[in-house]
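Trainee: can't give you the sequence, but here's the structure:
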């Protein structure tokens, strides 16, 4: 009797990018929680955090003989090798942070390594929960040819419910975790759809 062949779903490689460099930021917590969820309840998805802190500020004088600085090249390779992206985007002055915009610009230098890939955005903060930064990020994504998940959206107002995180900064709110999982599942669906083209 022949044994059944089990076909495993393809592994989607997700680059997780946080616009805050502060290690204790709530947006870093969202990335950590997404990584945990991908291991526990989102089959076929591997999320790797990509640190933006080594990147120099964009300066095309640093491009010598068609080559980028080592930290920039390492970052661009991580973006190139990823199937899709998860952005955790805090809101500074109604916009995205300088480190995040800098990273987008470096990876868009020729050849643009963002192009034709799926992306999702989550954010945590006060006021609108980082929502306005998401809309600015979507505008940037149009030019660099990213395909964003439109629904569900994920904004988390940490002032309305500070108990959403524990003392160590871990996301503990069950409803927020479920919403975050929904974003990951939508990102997976969109990524597979784009890869099937």
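Mentor: Yep, that arrived. Treat the numbers as computed from the prediction; the structure is a model and nothing was measured.
Trainee: going forward, measure contacts and count neighbours with C-alpha atoms only.
Mentor: OK.
Trainee: which element follows the longest strand along the chain toward the C-terminus?
Mentor: Counting by DSSP state E, the longest strand found in the chain is strand 117-125. Sequence order places helix 131-144 as the next helix or strand after strand 117-125, per DSSP states H and E.
Trainee: Alongside the first one, take a look at this:
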């Protein structure tokens, strides 16, 4: 995001980057990669979703947002109600989005600390998640990361995220046939088909929430 475009989400006024940088006392804390393989698989989901939108789903674009540079949530980092620049840039991307695609691995039966941290920063006043349509995809062993879905849905209740209910998509990435190639690209035809169904459902739900359903 262009530094000149940074605004105060509370007041709509431009924010001085020099003022924020002078008072910012902590550097960003990187939370990723937690698992290089899993994050690679989930990036593959995002790239596949982008390709599906390009090839066969008109009126929808997907942007991959990096959350690895967000600092650990600490309200002491806020200056006059403004978060650190990297956080404000992230929050404004969320605020501008029509809907959200969460690609979430599972960690100890829950979502990763990095994702929870991103959700928490987005919920700082004003809450930029409120009213957004969303869906979740995951990949991993066993249940394919499915338990993380239900924990993320629980968190979403408080921050007012509206998740689609069906279809759900948990990919047991290490079971045959191969779901991803060596570079993390989604190659399984059935998985691609389900992902497309999810994107269609997300698009329809987003339009319905906005009052623009056909």
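Mentor: Right, received. Where do you want to start? This one's a predicted model, so the numbers in the text were calculated from it and none came from an experiment.
Trainee: about what we covered before: and the longest strand of the first structure, which stretch of the second structure?
Mentor: Aligned by TM-score structural alignment, strand 117-125 of the first structure falls on residues 132-140 of the second structure.
Trainee: can you count the residues close to the aligned partner of residue 59 of the second structure in the first structure?
Mentor: Alignment note (TM-score structural alignment): residue 59 of the second structure maps to residue 44 of the first structure. Other residues near residue 44 of the first structure number 14, with proximity taken as other Cα atoms under 10 Å.
Trainee: just so I have it, where are all the helices in the second structure?
Mentor: 17-23, 36-56, 85-96, 113-122, 146-159, 189-210 (DSSP state H).
Trainee: Among those, which comes closest to residue 180 of the second structure?
Mentor: helix 36-56 (7.0 Å; Cα to Cα).
Trainee: Nearest spatial neighbour of residue 145 of the first structure, chain-adjacent residues omitted?
Mentor: Using Cα to Cα, 6 or more residues apart in numbering and skipping residues adjacent in sequence, the residue nearest residue 145 of the first structure is residue 115, 4.8 Å away.
Trainee: I'd like the helices of the second structure as CSV, with distance to residue 102 of the second structure and mean neighbour count appended.
Mentor: Output for those, formatted as CSV (distance: least, Cα to Cα, whole Å; neighbours: other Cα atoms under 10 Å):
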stretch, distance to residue 102 of the second structure, mean neighbour count
helix 17-23, 29, 12
helix 36-56, 9, 18
helix 85-96, 12, 18
helix 113-122, 9, 19
helix 146-159, 9, 18
helix 189-210, 12, 17
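Trainee: What separation is there between the spatially most central residue of the second structure and residue 62 of the second structure?
Mentor: The centre of the second structure sits closest to residue 102, judged by Cα atoms, centre = their mean, with a distance of 4.3 Å. Per Cα to Cα, to the nearest Å, residue 102 of the second structure is found 11 Å from residue 62 of the second structure.
Trainee: again with residue 140 of the second structure
Mentor: 22 Å.
Trainee: more neighbours, those two?
Mentor: Shown here are residue 140 of the second structure and residue 62; by other Cα under 10 Å, residue 140 has more neighbours (22 against 17).
Trainee: The more buried one: what's it in contact with?
Mentor: For residue 140 of the second structure, the contact set (Cα atoms under 8 Å, 6 or more residues apart in numbering) comprises 38, 105, 106, 170, 171, 172, 173, 174.
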